[in-house]
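In: just coords:
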């Protein structure tokens, strides 16, 4: 049965439920470009905005996820049964957890076919970070991905024309239409990407806080419920971690600077917040595929792989497998960063503390937005990203700081930094005169069982 896109937009705009057939038609129209049913860009934006304001119930969200999943090729990893796992996050400022986690799990003998995304809103994208490495290719054929899983054990790739094309198009359009933080669309995007991977276990990281798309715990729990229910109906065993995200993760915000932090992690130099999340997610997945008795035991195994160099070996193999020359991969893994990243920011601005005390908080959202405006992110699909732009935290939550002591370095190309950015960055740190202890990032774990 044929439908008209304007009729579907009006129906959703007026708050009515779309049928399975209508949603399938909408997703098919998104993917097609050579027939009369093709959807115009303005219509796609209008539908996303209608969904943003009127929402999708569980059935609609399941239908859109299922349709996106079926819009392209899917994997079958039967020969690796009970080894295939993955992790996905709703995104955050400084969130580079996937980068050390995938090779660490591969070093444990697991298989990680990670389909990731680009930056959305104020968050950095895993693919953008990886593309700051000269030669790294995020676009791989299905056959190439299967080969990497056989030979290396992990890969981090983007959606291609054959892999979930519907989500690739919707993902890019949400970023430029103000419809990023829509729970049914977030759930559909994340679960559809993972459902095509033929997984044995999945960790879904839902961030909560002022630097997350979900500002309130109730929102995060609703998103978790959507994803758990959709995953169950698709036969996907998923667990959701609700995690705090008010402060930046790790010490780096940007693209190439987060790759540098990743390599440091793979040498065992890992900040406490990153260590907790990387090892907890890894421990959960190891337990779910019966590689250890408890999540805590699994976390210790992952930490050992980060510290003994085995995860670094897998990272190097992944780089080479995805197009990076052996010379560049070796230089990066040996921490010869200047030999890898030829382009440096024009300016390095140091921001100093205005008073002495202890760091209580660092406003991750403010820093993420400013970093994006300086060139590390994009305001519309296709915008260039300046990989060299970023921020390095010299102080983190809980640290002591003296007046006039540097607490952050900003790498940028702006001649107007002092007048437009410096003051806002200066005000994004909260310093108090009492001791501060950092709390666990993990609020709760919601299991699929």
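Out: Thanks, I have the structure now. If you're wondering where the values come from, they're calculated on a predicted model, not measured in any experiment.

In: drop to CA atoms for contacts and neighbour counts, all remaining ones
Out: OK.

In: that's a strand at residue 359, yeah?
Out: Yes - judged by DSSP: H, G, I helix; E, B strand; the rest coil, residue 359 forms part of a strand.

In: give me the number of residues near it?
Out: Close neighbours of residue 359, defined as other Cα atoms under 10 Å, add up to 25.

In: just residue 1 next, same as before
Out: 5.

In: what does residue 350 give?
Out: Neighbour count of residue 350, defined by other Cα under 10 Å: 17.

In: do the same with the one 4 residues further on
Out: Each residue near residue 354 was counted by other Cα under 10 Å, and the total is 16.

In: Next up, a structure to set beside the first:
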């Protein structure tokens, strides 16, 4: 078959067959089909879309383009969790040990961050000695023994997706729901989980800014999971402000420890319990969400979740004493308090601005070559709806002064991020909707 004919077919609104999609993805991955033809096809998809069946076929083809993890040797139903990205989102560090303590094995491969803060792997490396590189055998053995492992992604997981995403990034075709959904789900399917819970962010600090866009993306991903035989649930959660109170690598690990120990801010704790409840039900360890929630709360209250986190850290070569003494992680030499200039109520907190402020301190990567400072970042003291008085601290900056550190620019971003109004403001909801194969439930 000729590639140009497939481009024309999609351009004119046609539906590509499984074989035609395989031709495109295999040809592009092998180098037989050039960038300019796949760019044209991606733009046709951007404008014409794809059917559920086409999207599922694209997803499976990308999943098959590289290594696929076989988790069948691990007893039980393996449940994976994926977030579409946010600021102060530390749920993976909480959910992996929490679910493992409740009997659901979590075998998770995560990536590094590019942007405002590090990814899950970067955060874990704030724990001295923690090793994110593991052989397949070590990974499977740890999940079987401990119940949880979080490692760096294999270099050959979904190479087709890596190549296609790099092209979409420079051809203005990133924001296509079928292409986003297949990109996310191809990695989840290649990672081998039996069931998947998706945390789809919505709001100013999210990739999808509106609730309707977020629901569309969630429906596409749940549709793919259903089509390929994986139980999949998507939860739409707010990213109109950072999820947790900390932004930065060691700071976020510390906050995860606080939540696992029964402390921590209510927003991060609540979203973790919601996502964890769906994971526990899909993992067959609870009959309904209410039972699942009570089970997870009990694991936090009796200390078993925190003990499991220690066990996971030790299994991956890390210093588990950080759980009792977080000061053993990298820190910052300097703190700066950004204070409110007027009395009132916090009416908005721009999550993206705060994330960029943290990046200016060195908490994230501006480029792939950037070196992260694991000890720096921000701690929030005020959220939307909170009353505030002039002179009260809004945010504390944790910084290590040095070349390239833009402290004053970070302070300016924080001031721009916060809006204070005279009238009281309602706190925004944390969860907007849940999408399953049965449909959409709005809250």
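Out: Looks like it arrived, so ask away. Owing to the predicted nature of the structure, the values given are computational and were not obtained by experimental measurement.

In: Tell me which stretches of the stretch 1-150 of structure 1 form helices.
Out: Taking DSSP state H, counting those that start in this stretch as the test, the helices found in the stretch 1-150 of structure 1 are 5-13, 20-31, 41-54, 58-69, 98-107, 126-130, 142-151.

In: can I get those helices in TSV with distance to residue 376 of structure 1 and mean neighbour count?
Out: As requested, the helices of the stretch 1-150 of structure 1 are exported to TSV (distance: least, Cα to Cα, whole Å; neighbours: other Cα atoms under 10 Å):
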stretch	distance to residue 376 of structure 1	mean neighbour count
helix 5-13	34	17
helix 20-31	29	20
helix 41-54	25	18
helix 58-69	29	24
helix 98-107	18	27
helix 126-130	9	23
helix 142-151	28	17
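
In: Nearest to residue 227 of structure 1, out of these?
Out: In terms of Cα to Cα, the element of the helices of the stretch 1-150 of structure 1 nearest to residue 227 of structure 1 is helix 58-69, at 9.2 Å.

In: So which of the helices of the stretch 1-150 of structure 1 is nearest residue 378 of structure 1?
Out: Nearest of those to residue 378 of structure 1, taken as Cα to Cα: helix 126-130 at 10.4 Å.

In: chain center to the closest one, what's the gap?
Out: Helix 126-130 of structure 1 has its C-alpha centroid displaced from the chain centroid by 9 Å (Cα atoms, centre = their mean, to the nearest Å).

In: So which bit of structure 2 is that helix matched to?
Out: Mapped onto structure 2 using TM-score structural alignment, helix 126-130 of structure 1 covers residues 120-124.

In: on that earlier part again, relative to residue 370 of structure 1, which of the helices of the stretch 1-150 of structure 1 is closest?
Out: Comparison of the helices of the stretch 1-150 of structure 1 against residue 370 of structure 1 by Cα to Cα identifies helix 126-130 as nearest, at 17.2 Å.

In: mean shift of the closest one relative to structure 2?
Out: Its aligned residues in structure 2 lie a mean 2.0 Å from helix 126-130 of structure 1 after superposition (mean Cα distance after the TM-score superposition for structure 1).

In: helices and strands around that helix, which ones?
Out: helix 256-266 (3 or more Cα pairs under 8 Å, 6 or more residues apart in numbering; DSSP states H and E).

In: average distance between the helix it packs on and structure 2?
Out: Relative to structure 2, helix 256-266 of structure 1 is 1.5 Å off (mean Cα distance after the TM-score superposition for structure 1).

In: what's the matching range in structure 2 for that helix?
Out: Going by TM-score structural alignment: helix 256-266 of structure 1 matches residues 250-260.

In: Give me the contacts around the matching stretch.
Out: With contacts defined as Cα atoms under 8 Å, 6 or more residues apart in numbering, stretch 250-260 of structure 2 is touched by 88, 90-91, 93-94, 98, 123-124, 126-127, 244-246, 264-265, 268-269, 300, 303, 305-306, 323, 326, 329-331, 374-379.

In: Quick check on those: which are buried?
Out: Neighbour-count burial (16 or more other Cα atoms under 10 Å) is assigned, among these, to 88, 90-91, 93-94, 98, 123-124, 126-127, 244-246, 264-265, 268-269, 300, 305-306, 323, 326, 329-331, 374-379.

In: re earlier: out of the helices of the stretch 1-150 of structure 1, which comes closest to residue 426 of structure 1?
Out: Evaluated over the helices of the stretch 1-150 of structure 1, closeness to residue 426 of structure 1 peaks at helix 126-130, with 25.6 Å, by Cα to Cα.

In: Look up how far residue 243 of structure 1 lies from residue 105 of structure 1.
Out: 21 Å (Cα to Cα, to the nearest Å).

In: Same question for residue 181 of structure 1.
Out: 17 Å.

In: Kind regards, and thank you for your time.
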